[in-house]
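Engineer: got a predicted structure plus its sequence, pasted below:
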Amino acid sequence: MTGEEPDIERAFHLESFRDHLGFERGLSPRTIDAYLREARRFAAFAVSEGVAEPAGVTYQLLRDHLARLAGEGRAASTVARTVYALRGYFRFLIVEDAIESDPSERLEAPKAGRSLPDVLSVPEIEALIGATDPESRTAPRDEAMLEMLYGCGLRVSELVSLKGRELDLEEALVRVRGKGGKERFVPVGAAARSAVRRYLRTTRPALDRGRSAGHIFLNARGLPLSRMGVWKILRRHVERAGILKRVTPHTLRHSFATHLLDGGADLASVQEMLGHADISTTEIYTHVDRSHLRQVHRSHHPRG
């Protein structure tokens, strides 16, 4: 550690930023470390450029920092994470009245070389769920399955592993076992509760042949529904609904997150419901939303 580092810590409010991330935002230690690392890296760069405190930071200085990272050969996804961390840092400084304006406001994260699946619109979601085959005896199961995927933002692996004891329809909550065995509680909306109740009352008893091991969603042989089974059911619905986009089970999860944010949900709540360990993973949906706004502007504004 050099003699300058403690001064940088104080001048750039980094200790207070760490407390904010842990106590106020409740982020995981791993996420806190990542955000602090990026804030410290930028603070050191700012000092090297003659800027001794956050109030002197400009948008151009931030751009220069990101350009330097890109010039070092860092991946676009890494630079994008830096952008998300710095946005969080400068939002904190605004709240703390350490700066008067946010120089990170116009920063755009670079494309990370991978695109999200298409997000379905609300009418497309309604058409998809409503495209069950009324002649099929498993129609209530299929509807309940789609309602849970979209209504709770579940991964397909989480859906097929779901057991009855993990679903509380009275409390409108489902306990989900996500990646790495981590558990989270996700609200179950009215439409999903109604569809699941109908499935449990009318269809699942006929499917259950004593081999379900307590799983909620079963196939025609009475065994837990597989991920491939979910894919096949979804594909039939997509075809019947006449949706031309490429739709996967994960598309419904992306649609869940995007529609929540479009409706005004805060990022931390969506992160919790999705089970993301790092909020920068959730923040990609805000980037999708900005891209959509730009497309609308280009398409409909006379000078777009």
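Structural biologist: Sure, I can see it.

Engineer: rest of the way, CA atoms for contacts and neighbours
Structural biologist: Will do.

Engineer: which stretches in the chain count as helices?
Structural biologist: For the chain, helices defined by DSSP state H occupy the ranges 5-11, 14-19, 29-48, 59-71, 76-95, 122-129, 139-152, 156-160, 190-202, 204-207, 227-241, 249-262, 267-274, 279-300.

Engineer: next one for the comparison:
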Amino acid sequence: MVGMTTVSVQTEQLINQFLDHLWLENGTSQNTLTAYRSDLSGLAKWLAPKQLQIASTDQLQSYLQYRLQSGYNKRSQARCLSVLRRFFRYLLLQQLRQDDPTQHIAMPKLARYLPKSLSEQQVEALLDAPDIATLVGQRDKAMLELLYSSGLRVSELVSLTVHQLNLNRGALRIVGKGNKERLVPVGEEAQSWLESYLANARSYLVGNANSDVLFPSTRGTAMTRQTFWHRVKKYAVIAGVAGNVSPHTLRHAFATHLVNHGANLRAVQMMLGHSDLSTTQIYTYVAQHRLQQLYKEHHPRA
């Protein structure tokens, strides 16, 4: 087995060029680029100096086996192989090598992950949990209603500004992963609570702060993801919704309930901001899984 080494300057430059390419061409997020750098640097350290560019299929398979023996799970292995495929295809594109050593390496078979969702009754209980007699409760009520209405990521929700919301059109302008912009509809119920919140609570929460944040904290500044996560956990307890409920759970509920009621999968993909339809297809399996459960529970010959 080849020992771990340091990454050469030449290899570091090659990795930087690849990551710059992804950022310029696709607007890949900084978090994703950091993960890609870690995966590629790990391989470069495992190989002999300056060998990354000319790595063979056998070497890559040996490295993946080394990771497996080191305790990495199949999902982590799949992500690493996906990064390697993109990297070596980039080298082909740049004519820095003539073949793709990842071409015949099979992707690990992963168990299908079904995201945790909530029933429509559980969502109703969660949305009714904030105390709307308080300013903070009015803000949180509007946030929860919007989250379920539009399926936002929590980072998108807490970073919203008043300029991104158009209540007349019932739409939000969202800048999501990779700086990709999309328009997301806002349901009538969420619109109503947003109008009430903007008329009665937001100005008091902003105070003297010169802020355009749609949902400010009690200090008038943008709320952190962690703060809102704790707010959701609190409301889940009040609503009697068991399990690990998070803002992302409401995003899953948004998509699952749309699919359950016959929504077009491509439309759900656009609203969620998924770049690949295969990511959205998981919700068809969630719906099928739920139907199978209901059948087993209620059919006399199940």
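Structural biologist: In hand now; what should we look at? Bear in mind the structure is a predicted one, so any value in this text is a computation, not a measurement.

Engineer: could the helices of the first structure go into CSV alongside distance to residue 178 of the first structure and mean neighbour count?
Structural biologist: As requested, the helices of the first structure are exported to CSV (distance: least, Cα to Cα, whole Å; neighbours: other Cα atoms under 10 Å):
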stretch, distance to residue 178 of the first structure, mean neighbour count
helix 5-11, 36, 14
helix 14-19, 27, 17
helix 29-48, 17, 17
helix 59-71, 33, 15
helix 76-95, 23, 19
helix 122-129, 24, 16
helix 139-152, 13, 24
helix 156-160, 6, 20
helix 190-202, 20, 17
helix 204-207, 24, 17
helix 227-241, 15, 17
helix 249-262, 13, 21
helix 267-274, 9, 18
helix 279-300, 15, 14
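
Engineer: residue 112 of the first structure is nearest to which of those helices?
Structural biologist: Proximity to residue 112 of the first structure (Cα to Cα) singles out helix 76-95 among these, at 4.5 Å.

Engineer: before we move on, back to that, the helices of the first structure into JSON lines, with extra columns for distance to residue 177 of the first structure?
Structural biologist: Below are the helices of the first structure laid out as JSON lines (distance: least, Cα to Cα, whole Å):
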{"stretch": "helix 5-11", "distance to residue 177 of the first structure": "39"}
{"stretch": "helix 14-19", "distance to residue 177 of the first structure": "29"}
{"stretch": "helix 29-48", "distance to residue 177 of the first structure": "20"}
{"stretch": "helix 59-71", "distance to residue 177 of the first structure": "37"}
{"stretch": "helix 76-95", "distance to residue 177 of the first structure": "26"}
{"stretch": "helix 122-129", "distance to residue 177 of the first structure": "25"}
{"stretch": "helix 139-152", "distance to residue 177 of the first structure": "13"}
{"stretch": "helix 156-160", "distance to residue 177 of the first structure": "6"}
{"stretch": "helix 190-202", "distance to residue 177 of the first structure": "19"}
{"stretch": "helix 204-207", "distance to residue 177 of the first structure": "22"}
{"stretch": "helix 227-241", "distance to residue 177 of the first structure": "16"}
{"stretch": "helix 249-262", "distance to residue 177 of the first structure": "15"}
{"stretch": "helix 267-274", "distance to residue 177 of the first structure": "11"}
{"stretch": "helix 279-300", "distance to residue 177 of the first structure": "18"}
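
Engineer: good, we can wrap up now.
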